[in-house]
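> Build me a structure from this.
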Amino acid sequence: MAQPPLLADVRPSHRFDTQALLSYLQAVIPGFPPPPATIRVSQFGHGQSNPTFLLEIGHDGQKNYYVLRKKPPGKLLQSAHAIEREYQVFQALGTKTDVPVPKVYCMCTDESIIGTAFYVMEFMQGRIFTDPGLQELSPEGRSAVYRAMAKTLASIHRADVDAIGLGDYGRRENYCKRQVDRWAKQYLASTGEGKPPRDPEMLRLISWLKNHIPEEDSKPGLRAGLVHGDFRIDNLVFHPTENRVIAVLDWELSTLGNQMSDVAYNCMPYYINNRESPGPAFYGYDNVAPSGVPSQEEYLADYCAAAEVPWPAETWNFYIALSLFRLAAISAGVYLRFLQGNSSGGKGSDLAGEFARYLTTTALKVAEKNTALPPAPQRLSSTSGESQCVDLWGFTPSPRVERLMKKLIRFMEDYIYPNEAKFTAHAQSDNRWSIHPLEEELKEMAKTVGLWNLWIPADSAALASKVFAGQEMGLHNNKGWLLGAGLSNLEYAHLCEIMGRSVFAPQIFNCNAPDTGNMEVLLRYGTQQQQKKWLKPLLEGTIRSGFAMTEPEVASSDATNIECSIKREGQSYRINGRKWWTSGAMDPRCKVLIVMGKSDQKAALHKQQSMILVEMNAPGVQIVRPLTVFGYDDAPHGHAEIIFENVCVPVDNLLLGEGRGFEIAQGRLGPGRLHHCMRLVGAAERGINLMRDRALKRVAFKKSLAQHGAFTSLLAECRIEIEQAKLLVLNAANQLDLHGNVVARGAIAMAKVAAPRMALKVLDAAIQTHGAAGVSSDFVLAYLWASARTLRIADGPDEVHLQTLAKLELKRARL
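Model prediction:
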């Protein structure tokens, strides 16, 4: 393992007894290398606050790495260098949130060990960018890093402090007022008689800040929550090769309070000019931000969308001025410690005094502006109620998605449409429950050209990368990328619509139900063992899966009705029940089912259900029959009725935990809940295309059908229906990206009602235009219509979605 950058020998004023430290760590950290281990200590040179060290522990020819963070030596300002709070927040975030932080091992307040209090944490091997301009990256890399930074800051601000035990971590109201008071005192303590002289401009800035504290600061419920306090790019560790954050460091200034102060502090590079500033380069850009670095407005838009907070235009001047002021006060303290000989920052500390004066001047310039931000972008304008943030900038696909769309359309035209007749004939043959060899050939071609697993959203792709890190699980194969393109739901909608134009297309690109939903479950909720056994072959497309929830004896649209039992017996679960419409179970490649059943009928209504993995060849799994949809049995994939009779599976097959079936079901419906709607738009587009072609070529009563007034009116109505439904689907996908399932549920419900209704109307018109041929298997229309009609039930009955919409409307009326 190569030594990470930014390291140097320990500075003389920060040296400590390494052997005493080694003995202490061996005594308190479980699994720490025992005697006769060796220790080598290096110091991280980056940063100006608490000294931080890399511990290299040698034992039996192996090396282990830890990071130690301690208070600086000497007399310290009151409340400064609170490493105990850092340790507390690491513990809370590391075990109960998705905020990326290193694992902490111990906290030592016994100053006799190394001279000050300290804690030890995990060493995160990765990249630290000290230049916010990211000159070493491509423009695309810079853009991706900034998006990851915005998303990470939003994840911190979304943390439920009461749920993770940080409810008493600080006062939530009057944060900015307290910040102004605190740093004013720190500044006054660092300057004056016998110390560096005070800057009159700084005193004027303090007065301005005290007179312009936003009204929202006194309200604990508005913008209040966990605040990092020093969130900037050089306090983040990025993955060694991927543009995602794996650790947020330096929580010394963290507390509860006004979170917009964090955002403004993070945006200081937009206000600090490195060529004018005497301070460290990691605070600003060289005149302007390099290509690829988003503008301040673009970055703020990403943050506000991810954090689901209002646009801060009216108060932005104050927050930026406060951030610059605070950094100026910190710099004044660094300069004082430099003069006293105990600064932890090393190089640059001698310039900290000049840097403080530059920051003060810059802050006053910002304070005197009328506004530092334009009005809210339209895509962030919001209204009260459940529905927010419709993207009024439009749903035009990005250049990258346009390239994928062109590639996908070409693939469909060259390989899917010309072979539909072959697939249909095979599905109607005596050998229909086998896989046509052409399907496997086309799948390999799709991998080769990068049209594989396009359904996997960006967050799930990152999750999979994290899950598989360091494992030989084959993220790459020799012909393609298994984790898709990292698209948003909105981006994927454009591609999914194209796939929906053929009933045979989704499986060619490994974007078919129920496998997409099942893979999502394994990505989010599966154990490492479950992922290795089932997720990898599903991602590769070498096996298929089924989802068994619906039952013939109960109304399964209300999942609390399910009767299939999942009972714990020692180290196994025994499953008994009857399921039907288990899509994919007839496929000879189907190797595993996700089964939903009741594990505890005495629990709360939505805690009775669990989900468990059942192998198709497990004793007691009996396929009763394939089911037909308007006469179609959808061979070779099919929909099976299955009996589970005393099926015994290991406890390790349980997903997430007993009673968490509904929780998994909601997660499974995340990105997948709109896929059917997206495909239905594509089916309708295929229908209207065939309808146009037929009308132009077919003659009736001495005129082409296209020349008949009845047809032209029908065609126009179909186009209106398609565009309306498409906009509803794209809006729902966009809301799902911006706000998640809960806020987007109204938009999703509308799309789920409108899309199948629209598809049925358009396809029926296309069938009518084709006459008798339309209901035959010579055209794909009848099959598309049957599939669309099924989705009015399979994707949740219309009545359920309408009930959701009605409840939301009534809730708005009560606001």
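> Going by C-alpha atoms from here, please, whenever you check contacts or count neighbours.
Noted.
> Residue 129: what's it in contact with?
With contact set as C-alpha atoms under 8 Å, 6 or more residues apart in numbering, residue 129 has these partners: 233-234, 236-237.
> Mind doing that once more with 7 Å?
For residue 129, the set of contacting residues under the criterion of C-alpha atoms under 7 Å, 6 or more residues apart in numbering consists of 233-234.
> Next, find the distance separating it from residue 426.
When C-alpha to C-alpha, to the nearest Å is the yardstick, residue 129 and residue 426 sit 56 Å from each other.
> What separates the first and last residues of stretch 253-268, distance-wise?
17 Å.
> again with stretch 55-74
By C-alpha to C-alpha, one end of stretch 55-74 lies 23 Å from the other end.
> what about the residue most central in space within the chain, distance to residue 465?
The C-alpha lying nearest the average C-alpha coordinate of the chain belongs to residue 459 (C-alpha atoms, centre = their mean; 3.4 Å). Distance of residue 459 to residue 465, computed by C-alpha to C-alpha: 10 Å.
> same deal with residue 190?
Using C-alpha to C-alpha, one obtains 47 Å as the distance from residue 190 to residue 465.
> neighbour count winner among the two?
residue 190 (24 against 15; other C-alpha atoms under 10 Å).
> Another for comparison:
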Amino acid sequence: MAGNSPDSHHFNHDSLLRYCSSNVSGFPLSPTHFNLSQFGHGQSNPTYLMEVGSNGSIVKKYVLRKKPAGKLLASAHAVEREFQVLQALGNNTNVPVPKVFCLCNDPAVIGTPFYIMEYLEGRIFIDPKLPGLAPQSRSTIYRETAKTLASLHSANVDSIGLGNYGRRNDYCKRQIERWAKQYVSSTSDGKPASNPKMFALIDWLRHHIPSEDSSGATAGLVHGDFRIDNLVFHPTEDRVIGILDWELSTLGNQMCDVAYICMCYVKDIGEKSVQEGMERSGLPQGIPSLPEFLAEYCSLAGRKWPVAEWKFYVAFSFFRGASIYAGVYNRWVKGNASGGERARYTEVLANGLIEAAWEFIERQVVLPQHPPSGVNAKELVQDLPNEGRFAPSQKVLVLRNKIIKFMEEHIYPMEEEFYKLSQSEARWTVHPAEEKLKELAKKEGLWNLWIPVDSAARAKKILFDGSNNNLSTDSNDLLLGAGLTNLEYGYLCEFMGHSLWAPQIFNCGAPDTGNMEVLLRNGNKEQMLEWLIPLLEGKIRSGFAMTEPQIASSDATNIECSIKR
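Next up, the predicted model:
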């Protein structure tokens, strides 16, 4: 046998080979070539490339991942859980993960528990700035990263056997206590010194946990260490073929994964120090801004824009990173850190991340109030497994992007003016700019989106024999809507709901929509001509147009149901 690496921690190679021959399908029998070499990147569970072959045969490559030697912190380095989640995802979803072959819990084989998985031929980008790549590749790689995280977060844990993989609610609350305890364990009783600012940070985090954490509204499968250097990209194509390093995976608040991958925008965590991140040091050409990347993810994963919670999630990420680095430094002092001499600097990194957290907390603004427009997710959403989620069609995505752009360019700049009018004595009058925006919305095809496709078909049949000939002569006026289902319209309501005035400007505001829908479904031709056409054109509001003689009590019940739907 040839090529045994000196950094293989003195494995019993014969014992390892015997185990693999019995438990890894297709493993070469009686190999004449065996080489074990440790991957140099990463400070977590020691990971090795295992090359095995016999005379005249192709050398096969595998990856061995094991627990570190020595005494470990409680619940850390759980290779058993890594194996479980990789097996569940690999067998039941399209989430890109390497295939796992076997898990060995018997420390007698090589000294610690370990598992064997396939070796993925591909590229790993250590630096999130992606030096040496063309701008288009950088852009694609970041979109692929957002897509991969959204795909992971869309996995239905109950259907793939991971329903008991962790608790879904109070994730951040429990994580704060866990990593606070780990930090104390790594920096007390004669160990490396602790940083007083860390304990103040812990206190701040405890008092700023978002309500969505306790409710489980953002819960699902969490990777726990999702960053670009834990992704394997295809050798020649800019797409992800595998997510690595699942040691910290569990069920919990998925926004923690999102903030963690975004840390590189805020701070550059090097081998020896923490420097300014890409948003202040300068974005390499092709890499999206933090808001653009975040908007891409939110669109694909169906998340709301996290402007109110973002400061907490990023500060939490720095806090957790600081605790992890403190643990690595503690292991280095003991002589069993997997990162070798590079671990010498992790105390500096831990303290640098504590400072970074406080600097971020003290910022006045950490995200724009609204997501940027123009996020191109039309191809990516359809690639995601549905898993019970609504996947908008290309038609709906085009409308969504037009809504976002319209609101950014026309509605948000006028919100203060509209608000002033609503608080004045003239609050029942219509602002002149509102009428202009309504006309513009018609021309943009963002008008009456609420009209169900079947109701529009009925109205066309009754009024116009299926044609639009009697409607406005402006060909851009889609007075009977865009032909959406209620589910598609509901998806767009989330974006229109970012402004109090948007539904009114798009002629999609309650109670008008409920009143109009009753007429569309139940009205006769005379009622539609007298009341509905002016309503559809936005010339009158239904609250003034409809009085008791026009709407029977049964219709009122229907209206109420329509408004609530």
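> Need the TM-score between these chains.
Superposed pair, TM-score by TM-score structural alignment, normalised by the length of the second structure: 0.68. Supporting alignment: 421 aligned residues with a C-alpha RMSD of 3.5 Å.
> Would you double-check that the residue nearest to the centre of the first structure falls in a strand?
No. Per DSSP: H, G, I helix; E, B strand; the rest coil, residue 459 of the first structure lies outside any strand segment and is helix.
> For it, give me its contacts.
Under the criterion of C-alpha under 7 Å, 6+ apart, residue 459 of the first structure has no neighbours.
> What segments of the stretch 351-500 of the second structure are strands?
Ranges of strands in the stretch 351-500 of the second structure, per DSSP state E, counting those that start in this stretch: none exist.
> try the stretch 51-200 of the first structure
For the stretch 51-200 of the first structure, the strands defined by DSSP E, counting those that start in this stretch occupy 52-59, 62-70, 104-108, 118-122.
> Please enumerate the helices of the stretch 451-565 of the second structure.
Secondary structure of the stretch 451-565 of the second structure by DSSP state H, counting those that start in this stretch: the helices cover 453-464, 486-496, 502-505, 512-522, 525-527, 533-536, 542-545, 553-564.
> So for residue 298 of the second structure, which of those helices sits nearest?
helix 486-496 (11.9 Å; C-alpha to C-alpha).
> Now do that closest one against helix 453-464, angle only.
100 degrees (axes from the mean of the first three to the mean of the last three C-alpha atoms, to 10 degrees).
> Quick check: buried residues in helix 486-496 of the second structure?
By neighbour count, and taking 16 or more other C-alpha atoms under 10 Å as the criterion, the buried residues in helix 486-496 of the second structure are 488-489, 491-493, 495-496.
> again with stretch 54-67 of the first structure
Neighbour-count burial for stretch 54-67 of the first structure flags 54-59, 65-67 (criterion: 16+ other C-alpha under 10 Å).
> And for stretch 24-32 of the first structure?
Within stretch 24-32 of the first structure, the residues that qualify as buried by neighbour count (16+ other C-alpha under 10 Å) are 25, 32.
> so it corresponds to what in the second structure?
The counterpart of stretch 24-32 of the first structure in the second structure, counting by TM-score structural alignment, spans residues 19-27.
> what's the matching stretch in contact with?
Counting contacts by C-alpha under 7 Å, 6+ apart, the residues touching stretch 19-27 of the second structure from outside are 28-29, 101-102.
> which among the residues you listed end up buried?
Among the contacts of stretch 19-27 of the second structure, those classed as buried by 16+ other C-alpha under 10 Å are 28, 101-102.
> leaving aside the residues next to it on the chain, what's closest to the corresponding residue of the first structure for residue 227 of the second structure?
Matched by TM-score structural alignment, residue 227 of the second structure corresponds to residue 232 in the first structure. On the basis of C-alpha to C-alpha, 6 or more residues apart in numbering, the spatially nearest residue to residue 232 of the first structure that is not a chain neighbour turns out to be residue 266, at 4.9 Å.
> That concludes my questions; thank you for your assistance.
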